[in-house]
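Engineer: Show me the folded form of this:
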Amino acid sequence: MLFTDLGLSEPILRAIAEEGYTSPTPIQAKSIPAVLQGGDLLAAAQTGTGKTAGFTLPILQRLSSTKASAGKRVLRVLILTPTRELAAQVQESVETYGKYTGLKSTVIFGGVGANPQIKAIASGLDILVATPGRLLDLMSQKCVSLNHIEILVLDEADRMLDMGFLRDIKKILAALPKQRQNLLFSATFSTEIKALADGLLNSPALIEVARSNSTNEAIAQLIHPVDRTKKHPLLAHLIKTNDWKQVLVFTRTKHGANKLVTQLEKDGITSMAIHGNKSQSARTKALADFKAGKLTALVATDIAARGIDIDQLPHVVNYDLPNISEDYVHRIGRTGRAGSNGVAVSLVCVDEHQMLRDIEKLIKQKLPQEIIAGFEPDPNAVAQPIQLRSQQHQQSRKPKAAGNGGGSARPPAKHGNPPKRSFNR
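Structural biologist: Now for the predicted structure:
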């Protein structure tokens, strides 16, 4: 199947072609016609398979072929995302593939000044991409009206629920017109997602192109057993010995990310950290430098697990295994995207053996292990409790304030290129 087979207009097809794409991914091939029909949709697919374009392209098509009921430019589409990085990524797709349609869009999120966002909204928009907190903040200031919304998208809905946005989402839903098209996209069909869908969607089309929590077959997964104190030397060894040019590294904590960056820099490996304590400008610069090849390693916490979209990213390293097994799937899904191959390496110490078992149970496969010479783990090592975020904080965490625009609150811990290019944005 080609994009030209999906009923998209010439301006949209021209923009797609300019990016070098010809063939839709499976989720795009199924969701684009469904969205064009105008009904509600509940869709799930592995991370990195193109959910963003699955709703962006048909939304652009629908808006460009119909006039607003008010006869002037009014906000007709609202796309909600859980994180700033993902919001920026979605907005980039809207701009890229809608550049010949004449439609206007902007993105709003916390961590930056609101005045430019307020001005962009006031100038007139067709599409708004937003994180829940900043949207509620601007709604309370009467800077944005949702009275004419025709299409609502909840992107990465499972992640939004994980981050405690349910109350915020319900407030936003209450401000929307009752008659609208609802599109719910998620990496998984959890019980919570199904409950949200039951209350939001009206006889939705259901699309699931891969088993929930399965991993992409294009990603080679490997475990390196190692002592906890030798993780950093092993990572530096892997980067230098294999001449890795671009590697995304996940740590469990913000402090751990900062510490690892300092250690890697001492090893002569250019790196920067990206996490919730970094300013938005610092996060944007780190991501831009990484994409441009100015950094060898980008060290991230799980805030970036679904917000980083880099073509041909070759390597992902789990320096620490995630507290939540599902996050393993989202982390490694940053590689092996758009039909390319990728490698996901996890450095696992004795403290994380139960986490590894939980991950293997979730993805229903036993991951291969390889001990690197010189970094053999001590067979007599005793597991120590993993220092997670303050359990008191986790247990007493209250719903997010409206104005924080996409924080990183988490629930308590649980134990060869194709002949035609498809794309994942």
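
Engineer: make it CA atoms for all contacts and neighbour counts henceforth
Structural biologist: Will do.

Engineer: How about the secondary structure of residue 120?
Structural biologist: The three-state assignment at residue 120 reads helix, by DSSP: H, G, I helix; E, B strand; the rest coil.

Engineer: need the contact list for residue 13.
Structural biologist: Residues in contact with residue 13 (Cα atoms under 8 Å, 6 or more residues apart in numbering) are 3, 4.

Engineer: repeat that with 10 Å
Structural biologist: Residues near residue 13 by Cα atoms under 10 Å, 6 or more residues apart in numbering: 3, 4, 6, 7, 21, 22, 57, 97, 98, 100.

Engineer: what does residue 221 give?
Structural biologist: Per Cα under 10 Å, 6+ apart, neighbours of residue 221: 215, 316, 317, 332, 342, 343, 344, 345, 346, 367, 368, 369.

Engineer: Surely the fifth one is in contact with residue 248?
Structural biologist: This points to residue 342. No. If you go by Cα atoms under 10 Å, residue 342 and residue 248 don't touch, sitting 11.5 Å apart.

Engineer: Can you pull the residues that touch both of the two?
Structural biologist: With Cα under 10 Å, 6+ apart as the test, residue 342 and residue 248 both reach 313, 314, 315, 316, 332, 334, 335.

Engineer: another one to check against the first:
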Amino acid sequence: MTFQDLDLIEPIRKALTEEGYTTPTPIQAKAIPIILQHRDLLGCAQTGTGKTAAFAIPMLQILEEKQKTRHDKGPIRALILTPTRELAIQIGESFSAYGRFTNITHTVIFGGVGQKPQTDALRKGVDVLIATPGRLLDLINQGFVHLKQLEIFVLDEADRMLDMGFVHDVKKILRLLPAKRQSLFFSATMPPVIMTLADTILSNPAKVEVTPVSSTADTIKQSVYFVDKSDKNSLLLHILKDDSIATALVFTRTKHGADKVVKVLRKAGVTSEAIHGNKSQNARQNALKNFKSQTTRVLVATDIAARGIDVDDLTHVINYEIPNIPETYVHRIGRTGRAGAKGIAFSFCDLDEKAYLRDIHKLIAKNIPVVKDHPYSNGR
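Structural biologist: The predicted structure is shown next:
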């Protein structure tokens, strides 16, 4: 199947061609026809499967085909709710790319920055609003956002939304939406609490599931290094001596830990930056921009930032610390090996993290190969 087989309108086909897209990923091939039929959708897809395009492309088509002569202050017709600033910006970039030859307008709103540019855009009128929950509720309360004429609602990364404590904000927003709408619900995992939330949002949905969260992409070569906690910095520097590693995304569990790793790397002459919730929005965006352009070789991130980091051709992910939630491991390493490309994932495991590693092995139903031949092996 190609995108040419999906009955897409010419402006979108043209944009996809310019983006170099020819073959849809499985989630795109399954979801796009369903959404174009105006049906509700429950989508289970892990990170890196092309999920954003799976809903952005058909949404643009539906809105474009229903587009009438509009006034400057037209109502918001579609809302995409997503948990992080980075992910919101990434989705906005996707709408810009796929919708460049349509008449559909969009804007992105999130917290941590001044609201005036966002409210200025809202005053002009937009078709599609991409938002994080806190800032959206804030602007609704101030009277800048009205959702009564909404046609399409998307809840993206629902499991991460709940992990971050946004469930009450999401429920408040749901109460403000018109009952008659098309709803799309995406989550990488489907525990009972997520299914309960989905049931309150969706009406007779079609279900699409690709690559269960318990699996990791076959294109990612995984390995684990057993190392004492005190030797992790030395091991990281040892690995980065390999010049073939052009860029590496390093994960820590805490913001403080990320900053400490960056300090060590910079002292050793490795260009690096941290990205986490304590950084200003401008600092986070600049760090991501520098990483994408390879001005910065190593980006050190916490899990909250994980799903918003979308970097083409990223070859290496390094788990400086093993995540204590096994699904998080799948999401972390899914930053590489995207859309069929090859990737490499290294994990550093100290004695206290062995239980976390066992949980990961159980989830992915295989043992990650151990690298024993390295100068900081603790022999365990």
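
Engineer: picking that back up, same drill for residue 342 and residue 248 of the first structure, tell me which one is more crowded.
Structural biologist: residue 248 (26 against 23; other Cα atoms under 10 Å).

Engineer: Any of the shared contacts of residue 342 and residue 248 of the first structure buried? List them.
Structural biologist: 313, 314, 315, 316, 332, 334, 335 (16 or more other Cα atoms under 10 Å).

Engineer: and stretch 49-60 of the second structure, how far from the chain's centre?
Structural biologist: 13 Å (Cα atoms, centre = their mean, to the nearest Å).

Engineer: whoops, stretch 78-85 of the first structure was the one
Structural biologist: Mean-position distance between stretch 78-85 of the first structure and its chain equals 9 Å (Cα atoms, centre = their mean).

Engineer: Next: stretch 170-181 of the first structure.
Structural biologist: With Cα atoms, centre = their mean, you get 24 Å for stretch 170-181 of the first structure.

Engineer: So what touches that stretch?
Structural biologist: 35, 38-41, 76-78, 80, 132-133, 135-136, 139, 145-153, 166-167, 196, 200-202, 204, 402.

Engineer: Of those, grab the buried ones for PyMOL.
Structural biologist: The buried residues among the contacts of stretch 170-181 of the first structure can be selected in PyMOL (16+ other Cα under 10 Å) with this line:
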select buried, resi 35+38+39+40+41+76+77+78+80+132+133+135+136+139+146+148+149+150+151+152+153+166+196+200+201+204+402
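
Engineer: can you tell me which of the contacts of stretch 170-181 of the first structure are in helices?
Structural biologist: 35, 132, 133, 135, 136, 139, 166, 167, 196, 200 (DSSP state H).

Engineer: thought the third one was touching residue 160?
Structural biologist: No. Residue 133 of the first structure sits out of contact with residue 160 when judged by Cα under 10 Å, with a separation of 11.3 Å.

Engineer: okay, how far is it across stretch 371-379 of the second structure, tip to tip?
Structural biologist: Start-to-end span of stretch 371-379 of the second structure (Cα to Cα, to the nearest Å) is 11 Å.

Engineer: pretty sure residue 54 of the first structure is touching residue 35, no?
Structural biologist: Yes. Using Cα under 10 Å, residue 54 of the first structure is in contact with residue 35, at 8.5 Å.

Engineer: Looking at the contacts of residue 221 of the first structure, which is nearest residue 225 of the first structure?
Structural biologist: Ranked by distance to residue 225 of the first structure (Cα to Cα), the contacts of residue 221 of the first structure are led by residue 369 at 7.1 Å.

Engineer: Let me know the distance separating the closest one from residue 132 of the first structure.
Structural biologist: Taken as Cα to Cα, the span from residue 369 of the first structure to residue 132 of the first structure is 41 Å.

Engineer: cool, and residue 336 of the first structure?
Structural biologist: The value you get for residue 336 of the first structure to residue 132 of the first structure, if Cα to Cα is used, is 30 Å.

Engineer: How about residue 4 of the first structure?
Structural biologist: According to Cα to Cα, residue 4 of the first structure stands 35 Å off from residue 132 of the first structure.

Engineer: At which residues are the strands of the second structure located?
Structural biologist: In the second structure, the strands defined using DSSP state E lie at 41-45, 78-81, 106-109, 128-131, 152-155, 182-187, 206-210, 220-226, 248-251, 272-275, 298-301, 316-319, 343-349.

Engineer: residues making contact with the fourth one?
Structural biologist: When contacts are taken as Cα under 10 Å, 6+ apart, the neighbours of strand 128-131 of the second structure outside the stretch itself are 59-60, 63, 75-85, 87-92, 95, 104-111, 122, 136-137, 145, 147, 150, 152-154.

Engineer: rerun at 6 Å
Structural biologist: Contact partners of strand 128-131 of the second structure, identified using Cα atoms under 6 Å, 6 or more residues apart in numbering, comprise 78, 79, 80, 81, 106, 107, 108, 109, 110.

Engineer: Map the last one across to the first structure for me.
Structural biologist: Correspondence of residue 110 of the second structure to the first structure, assessed by TM-score structural alignment: residue 109.

Engineer: Can you verify my assumption that that match contacts residue 133?
Structural biologist: No. Checked against Cα atoms under 6 Å, the pair residue 109 of the first structure and residue 133 is beyond contact range at 7.5 Å.

Engineer: end to end, how far does stretch 312-331 of the second structure reach?
Structural biologist: Per Cα to Cα, the first residue of stretch 312-331 of the second structure is 16 Å away from its last.

Engineer: What residues sit buried inside that stretch?
Structural biologist: Here stretch 312-331 of the second structure shows 313-323, 326-331 as buried, counting by 16+ other Cα under 10 Å.

Engineer: Setting aside sequence neighbours, what's the nearest residue to residue 198 of the second structure?
Structural biologist: Nearest residue to residue 198 of the second structure in three dimensions, chain neighbours excluded: residue 185, at 6.8 Å (Cα to Cα, 6 or more residues apart in numbering).
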